[in-house]
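Undergrad: Structure here, sequence nowhere to be found:
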C-alpha cells in the first residue's frame, strides 16, 4: 500500500470496487453465460444474462474511464491491479467473452500492460484456467 494517505485510500477504494462490484458481477455474468447455459432453457437465462452482461459493460466502462491517461488503476501498480486483473482475464480465458468488451481501449491496453509483467505471468501460470 502507498505510504501517502490520499493514495492509500484511493487504492483501498479501487480494491473495494473490485470486491463489491467487478468480481461479484463478472462472476454472475460468467455463471449465466457459461455455467447455467449448459443445463437451463434459454427463456430461464435471458434475464440473468442481460442483467449481468449489462452490468459487466458498465463496470468495464468505469474502469476504462479510470485508466484514461494512467498505466495502472491508481497510477502506480498496486494491490488494486492485482485484484482487478484476474477478473478481466476470466472474461476471456474462462467465459470466452473477450470479444464483447473490445471497445474499452484503455482496459485492453491495461490488460496487455499487466500481461507484460513477468511476475504477473508467473502468478497467473500458478492457477491455469480450465478449458
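TA: Structure's in. What do you need? Worth saying up front: this structure is predicted, and the values here are computed from it rather than measured.
Undergrad: make it CA atoms for all contacts and neighbour counts henceforth
TA: Fine.
Undergrad: what about residue 87, neighbour count?
TA: Per other Cα atoms under 10 Å, the neighbour tally for residue 87 reads 19.
Undergrad: contacting residues for it?
TA: Neighbour list for residue 87: 22-23, 26 [criterion: Cα atoms under 8 Å, 6 or more residues apart in numbering].
Undergrad: Would you write a PyMOL line that selects the buried entries of those residues?
TA: Buried subset of the contacts of residue 87, written as a PyMOL selection, criterion 16 or more other Cα atoms under 10 Å:
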select buried, resi 22+23+26
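Undergrad: Nearest to residue 120 among the contacts of residue 87?
TA: residue 23 (18.4 Å; Cα to Cα).
Undergrad: Not counting its neighbours along the chain, what's nearest that closest one?
TA: residue 87 (6.3 Å; Cα to Cα, 6 or more residues apart in numbering).
Undergrad: So that neighbour, which state does it fall into?
TA: Following DSSP: H, G, I helix; E, B strand; the rest coil, the label given to residue 87 is helix.
Undergrad: and what of residue 65?
TA: Assigned with three-state DSSP, residue 65 falls in the helix class.
Undergrad: on that earlier part again, turn the contacts of residue 87 into a markdown table, including secondary structure and distance to residue 82.
TA: Formatted as a markdown table, the contacts of residue 87 follow (DSSP: H, G, I helix; E, B strand; the rest coil; distance: Cα to Cα, whole Å):
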| residue | secondary structure | distance to residue 82 |
| --- | --- | --- |
| 22 | helix | 13 |
| 23 | helix | 12 |
| 26 | helix | 16 |
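Undergrad: Put this next to the first one:
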C-alpha cells in the first residue's frame, strides 16, 4: 500500500488523481502546510524540500527496501512506471507525455503559483508583478489551448499523467484571473476531466481533509517566510 503525504494543493491533487484512476491501494497522511507540519523530522526524511506531496512505496518493483519519492512530477512518473498505466510504453508516446509533464512542472505550475501569490496573498499590491504573472498564465493557457485543438488529451488520444499534472493547476482559473471561454479547446478538455469519476473522488477526498482552507497570518508566515535558515535549522 502506497503511503501518500498530502495536502489539498494542486500538486497534492495530481497524485490522488492518479491513485483514484488506477485503484492502487494507498493510505493518506495529511500534512497541514499552513500549520508547519511539513517541517516534522519524519516528513523531512522523505521530502527534504519540505513540500508536499511525497510517497513511500513499501513494495517497489525491484523487491528491495521501501522507496520514498518527493516532487509531484517524479511521483507521477514513478507510479506510472510501477503500474504500467497512463504513460505509453513506446518511445515516441512516452516522450510526448514526458515533455508535457515537464512543461507543467517547469512552467504552468510555477507561473500560476506566482500568480496566486501576488494576486491573492502578497501584503503589497505590486502592479508589475500581478500583471507579469497573470499575462504569463494566460500565455501558458493559450499554449495548452492550441495543443488541445486537434487532440483529446495533452499527449494525444489517451488520458495520461501529463493531463493529471496540468488539470489541478487549471481548476483555480478564476483566482488566476483567467476566463476559460477565451480558451475553448482547453475548456472542453477541462470539463471532460472534471467529469471523470476518479476526478470527482479525488476532489471529494480533498473536501474531507480540508473543507474550509484558511490562509491566516500565521499560515502566511509559515508558507511565505522561509529562507536558508529554514533549512539549516531543521
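TA: That came through fine. Computed from a predicted model, the values in this text were never measured in an experiment.
Undergrad: Quick TM-score on the pair, please.
TA: Here the TM-score for the pair of chains, by TM-score structural alignment, normalised by the length of the first structure, is 0.86; 123 aligned residues with a Cα RMSD of 1.7 Å.
Undergrad: Kindly state which residue of the second structure is aligned to the residue nearest to residue 23 of the first structure.
TA: Superposed on the second structure with TM-score structural alignment, residue 87 of the first structure falls opposite residue 169.
Undergrad: How about residue 109 of the first structure?
TA: Residue 109 of the first structure maps onto residue 188 in the second structure, by TM-score structural alignment.
Undergrad: What is the equivalent residue in the second structure for residue 119 of the first structure?
TA: With TM-score structural alignment as the criterion, residue 119 of the first structure matches residue 198.
Undergrad: where do the helices sit along the second structure?
TA: 10-22, 41-44, 72-83, 91-103, 109-116, 127-147, 161-170, 184-194, 197-209, 217-224, 228-232 (DSSP state H).
Undergrad: quick one, which of the ones you listed is nearest to residue 30 of the second structure?
TA: The nearest among the helices of the second structure, by Cα to Cα, is helix 197-209 at 7.2 Å.
Undergrad: Give the buried residues for that closest one.
TA: Buried residues in helix 197-209 of the second structure (16+ other Cα under 10 Å): 198-199, 202-203, 205-206, 209.
Undergrad: tell me what that helix is packed against?
TA: Applying 3 or more Cα pairs under 8 Å, 6 or more residues apart in numbering; DSSP states H and E, one finds that helix 197-209 of the second structure contacts helix 10-22.
Undergrad: so the helix it packs on corresponds to what in the first structure?
TA: Against the first structure, helix 10-22 of the second structure falls on no residues (TM-score structural alignment).
Undergrad: Could you give the separation of that helix from the chain centroid?
TA: Counting by Cα atoms, centre = their mean, to the nearest Å, helix 10-22 of the second structure is centred 8 Å from the centre of its parent chain.
Undergrad: hmm, who's touching it?
TA: 6, 25-26, 52-53, 72, 75-76, 85, 161, 164-165, 167-169, 198-199, 201-203, 206.
Undergrad: One more: stretch 187-196 of the second structure?
TA: With Cα under 8 Å, 6+ apart, stretch 187-196 of the second structure has contacts from 148, 152-153, 167, 170, 180-181, 199-200.
Undergrad: same thing with stretch 115-122 of the second structure?
TA: With Cα under 8 Å, 6+ apart, stretch 115-122 of the second structure has contacts from 125-126, 129-130, 133-134, 137, 175-176, 220.
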